[in-house]
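*Asks:* Sharing a model that was predicted from the sequence below.
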Amino acid sequence: MSNTNASTQDRPDRVRPRVVVTRRLPAGVESRMSELFDTVFNPSDTPMSREALRAALAACDVLVPTVTDTIDRDLLESAGQRLGLIANFGAGTEHIDLRAARERHILVTNTPGVFTDDTADLAFALLILAMRRFVPGARALLDGAWQGWAPTAMLGQSLAGKTLAIVGMGRIGQAVAHRARAFGMRVHYHNRHRLPQALENILSAHYEPDLERLFATADALTLHCPLAASTRHLVNAERLALMKPSACIINTGRGDLVDEEALVAALETGRIAGAGLDVFAHEPNIDPRLLAAPNLVALPHLGSATFEGRETAGEKIIANIRFWADGHRPPDQVLPE
């Protein structure tokens, strides 16, 4: 079914499109959106139910969803004729059926590049915490179990000279590579397309086309690739079995990049030394066996959680809506592959 209203050129209410925002945004962003658009917010800040999303899609010109909203073909096919733009809060759009949106002439935008450094900082923080075993040390101190300094107590691994394997060498992967270089680590990476030689030289990065070899040579492996059918459970039992017993896995991408059953087994048996996770397959419901693992560093999806990043993402959304409302193609349009 075609949506003929993707352009607002001839619509009488084009100056103030009806915008539905599925989660709370920074106060300054919400205030600006209220000034510019006929905006409906979600004051409870709880993820909208499927039926609530269906009702919103039927009655708005623009939907502003987040990663907690699944906008699939079924919902899009029930959308109202006026829906012309889905302005996603965040860079990842795997929760939106881009192909179905395109078929209905609904534009989709995201907020690329906003959270690059914030996410890279967090990924490297997890890397340091996992490799140096700082979390078990902090836990022993807080639990009153620390007996004082000893030459062989709570030993971790130095970062300098170790091999950091990066899966996905986009903006965030490259930012992590810059940080790794500053810590004296060797950088190996796997990507759909090899980077230009000049950029590899800048990053001191070695391209590894064989994903299994990348896992086998890594002292730490960090995931920065998008979630797709080809990358779901990219970290599985077979690849974990290839890793060094001293290696760590870091994931700040999407939870389903990791087979959590396989990771639990690897952590419980000591097959790998540790993991640092900011995302989980069924968040906020996390497998209690993961949380019980003493060699896990876990954070509650904080990769983009900075005042600056969230404000900037909101500003990008406003810009995309304004471009669309004025009859122009938004600057951050996302197309299906």
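*Replies:* Good, I have the coordinates.
*Asks:* From now on I want contacts and neighbour counts done on CA atoms only, so please keep to that.
*Replies:* Fine.
*Asks:* Next, the contact list for residue 203, please.
*Replies:* 174, 177-178, 181, 187 (C-alpha atoms under 8 Å, 6 or more residues apart in numbering).
*Asks:* mind redoing it with 6 Å?
*Replies:* Residues near residue 203 by C-alpha atoms under 6 Å, 6 or more residues apart in numbering: none.
*Asks:* Over to residue 189?
*Replies:* With C-alpha under 6 Å, 6+ apart, residue 189 has these contacts: 165-167, 207-208.
*Asks:* rerun that using 8 Å as the cut-off
*Replies:* Residues near residue 189 by C-alpha under 8 Å, 6+ apart: 165-169, 205-208, 214.
*Asks:* Now it. Nearest residue, chain neighbours left out?
*Replies:* Ranked by C-alpha to C-alpha, 6 or more residues apart in numbering and with sequence neighbours excluded, the top spatial neighbour of residue 189 is residue 166, at 4.6 Å.
*Asks:* Quick one: neighbours of that neighbour, just the number.
*Replies:* 29 (other C-alpha atoms under 10 Å).
*Asks:* Kindly report the same for residue 37.
*Replies:* By other C-alpha under 10 Å, 20 other residues sit near residue 37.
*Asks:* Wait, it touches residue 19, no?
*Replies:* Yes. Residue 37 lies in contact with residue 19 (C-alpha atoms under 8 Å); the separation is 6.6 Å.
*Asks:* if we can go back for a sec, the residue nearest to residue 189 belongs to a strand, doesn't it?
*Replies:* Yes. In this structure, residue 166 lies within a strand as judged by DSSP: H, G, I helix; E, B strand; the rest coil.
*Asks:* gap between residue 87 and residue 178?
*Replies:* Counting by C-alpha to C-alpha, to the nearest Å, the separation of residue 87 from residue 178 is 31 Å.
*Asks:* When the two are compared, which one has more neighbours?
*Replies:* Legend: neighbour count by other C-alpha under 10 Å for residue 87 and residue 178, higher for residue 87 (28 against 18).
*Asks:* Could you verify my assumption that the more buried one touches residue 321?
*Replies:* Yes. If you go by C-alpha under 8 Å, residue 87 and residue 321 touch, sitting 7.1 Å apart.
*Asks:* what touches both of the two?
*Replies:* Both residue 87 and residue 321 are contacted by residue 62, under the criterion C-alpha under 8 Å, 6+ apart.
*Asks:* another structure for you, compare them:
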Amino acid sequence: MAKKKIMVPFPVFKEGLTELFERYDVYYPSEVVPREEILKILPEYDALISCGFKPDKEAIERMDNIKIMSTYGVGYDNVDLETMNDKGILVCNLPDIVTESTAEFGMALMLSVMRRVAETDRKLRLDQDLPWGPIANVGRGLNGKRLGIVGMGNIGRALARRTKGFMMDVTYHNRNRLSEEVENEYNATYVPTLEQLLKESDIVMINTPLTTSTYHMFDTPQFEMMKESAFLINIGRGPVVNEQALINALQNGVIAGAGLDVFENEPNIPDAFKTMDNVVLGAHMATATIETRTEMVRLAAKNIIDYLEDGKHPNLVNPEALQNVRPLNSEVSIR
């Protein structure tokens, strides 16, 4: 019997694919391949890891033989799940591996913008006339500040855990309140409304996924609720924030600064952000450690192997597709 064919459309840490290579016929490019070329050969493949490749309706229509797709991260807002369900293609994600590195990066953005690390580093390297002295380059300390976490899932909890060392006060707003036991564990106080959290927080950290209800969750009215001395950190999804409204708030002193790892139209970043000293920018890199990215590849491969070998799908995000699921050992005609 011919080996099943697995599509890995974008270069990743190859060490994580060892078991996949041992079992299957794996397409793995050594450099970035144009999307059009991937689409041409996609009908030949049984499974897909969607790193660097948007599985939109156009792509899904080419998935003639795909039984399962694993995302390359926890989020799947860029996946056309409705079409996946209709086609009977299972979608699995990586729900836990990104937690610690993303929380680390949230803290890094917060420290960098509040303590003006990126700003002073940039100016010193450019030999600008940067003043030194007891009242120069002063920022805001974290000690005693209130961090308001929007989205208290695994990443939110990991952030709360890290704030203990900085002697910060933590509040959170979530779709569902956590148990008293969990709140005590993380020393976090529930705030019933987003409005209250925004008014009371010194730093607002966004961790929420992108849904129809969270799109532009942060807009002009929300920024106007925040303190003038407050900072916004976004490690969730770009479209949760109305970027133009944020730009206006920063330019007009409505809030003090921002740390952004995600954007509305990635990889495009508004020029206005690039000119602001009180904004620190990341390249959607919160998970970008060698350790995490290698493990992400391995776990994405494991999602594929578990299903193709044993029919298991513990990280399934679209159970509706099970109604139309494609038989594991069947093949459809290739175009």
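*Replies:* In hand now; what should we look at? Since the structure is predicted, the reported quantities are computational estimates derived from the model, not experimental observations.
*Asks:* care to give me the TM-score?
*Replies:* Laid over one another, the chains give 0.89 as their TM-score (TM-score structural alignment, normalised by the length of the second structure), with 320 aligned residues with a C-alpha RMSD of 1.9 Å.
*Asks:* residue contacts, the aligned residue in the second structure for residue 118 of the first structure?
*Replies:* In the second structure, the residue matched to residue 118 of the first structure (TM-score structural alignment) is residue 101. Neighbouring residues of residue 101 of the second structure by C-alpha under 8 Å, 6+ apart: 286-289, 292.
*Asks:* need those in TSV with neighbour count and secondary structure, can you?
*Replies:* Below are the contacts of residue 101 of the second structure laid out as TSV (neighbours: other C-alpha atoms under 10 Å; DSSP: H, G, I helix; E, B strand; the rest coil):
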residue	neighbour count	secondary structure
286	23	coil
287	20	coil
288	15	coil
289	13	coil
292	18	helix
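*Asks:* of these, closest to residue 96 of the second structure?
*Replies:* Ranked by distance to residue 96 of the second structure (C-alpha to C-alpha), the contacts of residue 101 of the second structure are led by residue 292 at 10.6 Å.
*Asks:* Spit out the contact partners of the closest one.
*Replies:* Contacts were defined as C-alpha under 8 Å, 6+ apart; by that measure residue 292 of the second structure touches 97-98, 101.
*Asks:* Also residue 293 of the first structure?
*Replies:* Residue 293 of the first structure makes contacts with 264, 267-268, as judged by C-alpha under 8 Å, 6+ apart.
*Asks:* list the ones among those residues that the second structure also has?
*Replies:* Retained in the second structure: none of the contacts of residue 293 of the first structure (criterion both residues aligned by TM-score structural alignment, their matches' C-alpha atoms under 8 Å).
*Asks:* could you dump these to CSV with distance to residue 74 of the first structure, secondary structure and neighbour count?
*Replies:* Compiled in CSV, these are given as follows (distance: C-alpha to C-alpha, whole Å; DSSP: H, G, I helix; E, B strand; the rest coil; neighbours: other C-alpha atoms under 10 Å):
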residue, distance to residue 74 of the first structure, secondary structure, neighbour count
264, 34, helix, 22
267, 39, helix, 21
268, 40, helix, 18
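*Asks:* center of the first structure, which residue is that?
*Replies:* The centroid of the first structure falls nearest to residue 253 when counting by C-alpha atoms, centre = their mean (4.0 Å).
*Asks:* residues contacting whichever residue in the second structure pairs up with that one?
*Replies:* Aligned counterpart of residue 253 of the first structure in the second structure: residue 236 (TM-score structural alignment). Contact analysis of residue 236 of the second structure by C-alpha under 8 Å, 6+ apart lists 206-210, 262.
*Asks:* ok, and the closest non-adjacent residue to residue 236 of the second structure?
*Replies:* Excluding the flanking residues, the one nearest residue 236 of the second structure by C-alpha to C-alpha, 6+ apart is residue 207, at 4.2 Å.
*Asks:* Likewise for residue 120 of the first structure?
*Replies:* In this structure, residue 120 of the first structure finds its nearest non-sequential neighbour in residue 176, 5.2 Å apart by C-alpha to C-alpha, 6+ apart.
*Asks:* List the contacts of the residue nearest to residue 93 of the second structure when sequence neighbours are not counted.
*Replies:* Residue nearest to residue 93 of the second structure in three dimensions, not counting chain neighbours: residue 71, with 5.0 Å by C-alpha to C-alpha, 6+ apart. Residues near residue 71 of the second structure by C-alpha under 8 Å, 6+ apart: 49-51, 91-94, 300.
*Asks:* for those, which one is nearest residue 75 of the second structure?
*Replies:* residue 93 (7.2 Å).
*Asks:* what residues are up against the closest one?
*Replies:* For residue 93 of the second structure, the contact set (C-alpha under 8 Å, 6+ apart) comprises 70-76, 300, 315-317.
*Asks:* one step back: out of the contacts of residue 236 of the second structure, which sit inside strands?
*Replies:* In strands, defined here by DSSP state E, the members of the contacts of residue 236 of the second structure are residue 206.
*Asks:* Can you add distance to residue 141 of the second structure and give the contacts of residue 236 of the second structure back as TSV?
*Replies:* Converted to TSV, the contacts of residue 236 of the second structure look like this (distance: C-alpha to C-alpha, whole Å):
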residue	distance to residue 141 of the second structure
206	20
207	22
208	25
209	28
210	30
262	24
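*Asks:* now the contacts of residue 236 of the second structure: which count as buried?
*Replies:* Buried members of those, counted by 16 or more other C-alpha atoms under 10 Å: 206-210, 262.
*Asks:* So whichever residue in the second structure pairs up with residue 100 of the first structure: helix, strand or coil?
*Replies:* Using TM-score structural alignment, the equivalent of residue 100 of the first structure in the second structure is residue 83. Using three-state DSSP, the structure places residue 83 of the second structure in helix.
*Asks:* Without its sequence neighbours, what residue ends up closest to residue 83 of the second structure?
*Replies:* Counting by C-alpha to C-alpha, 6+ apart, residue 83 of the second structure lies nearest to residue 57, which is 6.7 Å off, once chain neighbours are set aside.
*Asks:* re the thing from before, residue in the first structure matching the residue nearest to residue 236 of the second structure?
*Replies:* So, by TM-score structural alignment, residue 207 of the second structure is matched to residue 224.
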